[in-house]
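Trainee: I would like the atomic coordinates for the input below:
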Amino acid sequence: MRVLVTGGAGFIGSHLADAFLGRGDEVDVLDDLSHGRPGRLAPEAALHRASVTDATALAEIVEKVRPELVCHLAAQIDVRQSVADPAADAQANIVGTINVLEAARAAGARVLFASTGGAIYGRDAVIPSDEEQRPEPEAPYGTAKFCAEQYIGLFNRLYGTRHAVLRLANVYGPRQDPAGEAGVIAIFCGAVLRGERPTVFGDGRQTRDYVHVADVAAAFVAAAGSPRAGVWNVGTGVETDLLTLTGLIGRAAGTVADPVFAPARPGELVRSALDASRAARELGWRPSVPLAEGVKSVYEWARAGSPDRTA
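Mentor: Sure, this is the predicted structure:
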């Protein structure tokens, strides 16, 4: 099929573009390159520079490309930035998604939306959280993502579309920029490579569900092959605390990653993990990359100089 990936020059989006190219699909990428990098893309992927917040430019590109599937990953992803400027976050994550839905409707394309699992369920969620858990986001970022999900459901009801939502756990892997909470593995690997001690905020017992980007790409491919609308968690269901994570990075590096402790950051979730059994039942998707193996892949990528692409 012909696939358009918004945010496709980013960390996750570029892996997703590779996954669809690898199975023989035609892939176009839309990215404003505010964070994405063209070097992450395979030569076969056609790059269109535009923002999803520019409805006119987006519509023109979608009309030209005529995709059958739009994987919508373009987003404002910094939780702290969403707190500092919630209006800008809403413009990117809510209005941008509406623009994508309208452009896709004009082209007759289906949309797969990359939402958040870690930021949408909230501090009181049952762990691991399934899709029936009531969303109670703690920041504008999670609120905007949940609002965008509601528009996807609305379009499905109004127009009979089969758009779907994938709620992602903490995605990690090669090509990840070492910034933000979701980039903690890349950040820690970089620190160890420089001979520095990684900084842990709080006591290091806070947990996250780390899912490798290759597994996330496989989840999108599985959802693309399903005709149904739905909301699916994409995670491992396993909680890993930061102290365990530093131990895994130390073993990958052949050293001891002894962390430095700093005060906990206000509003940080103590625990987070996603129940992805619905995706297993309905899509046949299961994570396959063990965390120790995935952490080693990030460390080796960082040691190689953090290239946009590897041979």
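
Trainee: from here on, contacts and neighbour counts on C-alpha atoms
Mentor: Will do.

Trainee: my guess is residue 128 contacts residue 271, does it?
Mentor: No: because the distance of 9.2 Å does not satisfy Cα atoms under 8 Å, residue 128 is recorded as not touching residue 271.

Trainee: so where do the strands sit in the chain?
Mentor: Ranges of strands within the chain are 2-6, 26-31, 46-49, 69-72, 110-116, 164-168, 170-172, 199-201, 207-208, 210-212, 230-234, 240-241, 260-262, based on DSSP state E.

Trainee: quick one: contacts for residue 140?
Mentor: For residue 140, the residues meeting the contact criterion (Cα atoms under 8 Å, 6 or more residues apart in numbering) are 79, 82, 83, 86, 89, 90.

Trainee: tally of neighbours for the second one?
Mentor: Just to be clear, that refers to residue 82. Using other Cα atoms under 10 Å, residue 82 is surrounded by 20 other residues.

Trainee: is it true that it touches residue 142?
Mentor: No: between residue 82 and residue 142 no contact is recorded; they are 9.0 Å apart, counting by Cα under 8 Å.

Trainee: ok, the closest residue in space to residue 143 that isn't next to it in sequence - how many residues close by?
Mentor: Taking Cα to Cα, 6 or more residues apart in numbering as the measure, residue 143 lies nearest to residue 137, with 5.6 Å between them; neighbours along the chain are not counted. Other residues near residue 137 number 19, with proximity taken as other Cα under 10 Å.

Trainee: Proceed likewise with the subsequent sequence, for comparison:
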Amino acid sequence: MDTVLVTGGAGFIGSNIVDRLIKNGDKVIIIDNLSTGKKENINKKAIFYEKDIRDKSIEEVFDVERPKYVIHHAAQIDVQQSIENPVLDGDINILGTINILENCKKYDVKKIIYASSAGVYGEPEYLGIDEKHSVKPISNYGISKLTPEHYIRTYSQIYGLKYTILRYSNVYGIRQDPKGEGGVVSIFMDKMFNKENPIIFGDGSQTRDFIYVDDVVEANILALQKGDNQIFNIGTSVATSIKELFDIMNSIIGYNLKIDYSQWRKGDIIHSYFNISKAKNKLDWTPKYSLEKGINIVINYYK
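Mentor: All right, here's what the predicted structure looks like:
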């Protein structure tokens, strides 16, 4: 049994990771300030601390619980918010991560798993994007997710802290909040269940790489023991247009809704999908859920 600290463990992805760790028999500690995380997401078998990752008092958690591993998901993840309030975005994502790293160093944490993002790549120079692709973020959020990667590598070099960095494509699944951290799947679902037409910015031809949350959880679990000091893209390598996504969801829900089209948004990337061969080879990880299968699970859950 390992002791694992999950930051953001009351959030969408973090809470799903916590559930799996507890199912695996690990002792799990959660740090979450509940700004976007929800109390009802917290596994009753986990030890929960309502704290902000920027707070100096998180040292008490490390001192009392002595985690062997840290899975770091607490973050500001709203791209528009990062543009409107770059100071808050940098404070949480960069300084918050440094605070976590300082405690990892002081309390001899063996390894940190860091949730990064496709946003670090910026406008794709080629598809599928692999880990050798240049990193040129085009949003403050992309910058604030990339900067901690540099800190993590530096802490590893200086202090011997092992790490695995997982760069996620578009994650969707159970517990995703359409209001707070919502991706397009949860936003569409919210609209559709309320029998409102979803809005698509542009003509719907833009593509994304949609990955089901359970596949992301599996990557985190594998990274505890594999992929030391490496970066991995976690996606499906499948490009799906927003219009295709709508059609799949519409056919499953069966409400026969239409799309309301709106203007393209500034700074939106048109096409993006990952090359995941490195994660397959080095992490021994392969996504198991097709988009249809994942969407079916989510829709049936919320029905």
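
Trainee: Please say which of residue 128 and residue 271 of the first structure ends up with more neighbours.
Mentor: residue 271 (21 against 18).

Trainee: Leaving aside the residues adjacent along the chain, what's closest to the equivalent of the more buried one over in the second structure?
Mentor: Using TM-score structural alignment as the criterion, residue 271 of the first structure maps onto residue 271 of the second structure. Counting by Cα to Cα, 6+ apart, residue 207 is the residue found nearest to residue 271 of the second structure once chain neighbours are left out, at 4.7 Å.

Trainee: Wait, that neighbour touches residue 244, no?
Mentor: No: the criterion here is Cα under 8 Å, and residue 207 of the second structure misses it with residue 244 at 9.1 Å.

Trainee: out of the two, which sits in the busier spot?
Mentor: Shown here are residue 207 of the second structure and residue 244; by other Cα under 10 Å, residue 207 has more neighbours (19 against 14).

Trainee: tell me the contacts of the residue nearest to residue 109 of the second structure when sequence neighbours are not counted?
Mentor: Setting aside the residues directly before and after it, residue 109 of the second structure is nearest to residue 68 in space (Cα to Cα, 6+ apart), at 5.0 Å. Applying Cα under 8 Å, 6+ apart to residue 68 of the second structure gives the contacts 2, 3, 4, 5, 108, 109, 110, 111.

Trainee: Give the aligned equivalent of the second one in the first structure.
Mentor: Meaning residue 3 of the second structure. Alignment of residue 3 of the second structure against the first structure is given by TM-score structural alignment, with residue 2 as its counterpart.

Trainee: roughly how far apart are the residue of the second structure most remote from its centre and residue 294 of the second structure?
Mentor: No residue in the second structure sits farther from the centre than residue 256, which is 30.9 Å out by Cα atoms, centre = their mean. Residue 256 of the second structure sits 20 Å away from residue 294 of the second structure, taking Cα to Cα, to the nearest Å as the criterion.

Trainee: again, but for residue 49 of the second structure
Mentor: Noted for residue 49 of the second structure: a distance of 31 Å to residue 294 of the second structure, by Cα to Cα.

Trainee: Those two: who's more crowded?
Mentor: Between residue 49 of the second structure and residue 294, counted using other Cα under 10 Å, residue 294 has the larger neighbour count: 20 against 15.

Trainee: Return the residue of the first structure aligned against the more buried one.
Mentor: Aligned counterpart of residue 294 of the second structure in the first structure: residue 294 (TM-score structural alignment).

Trainee: Thanks again, I'm all set now.
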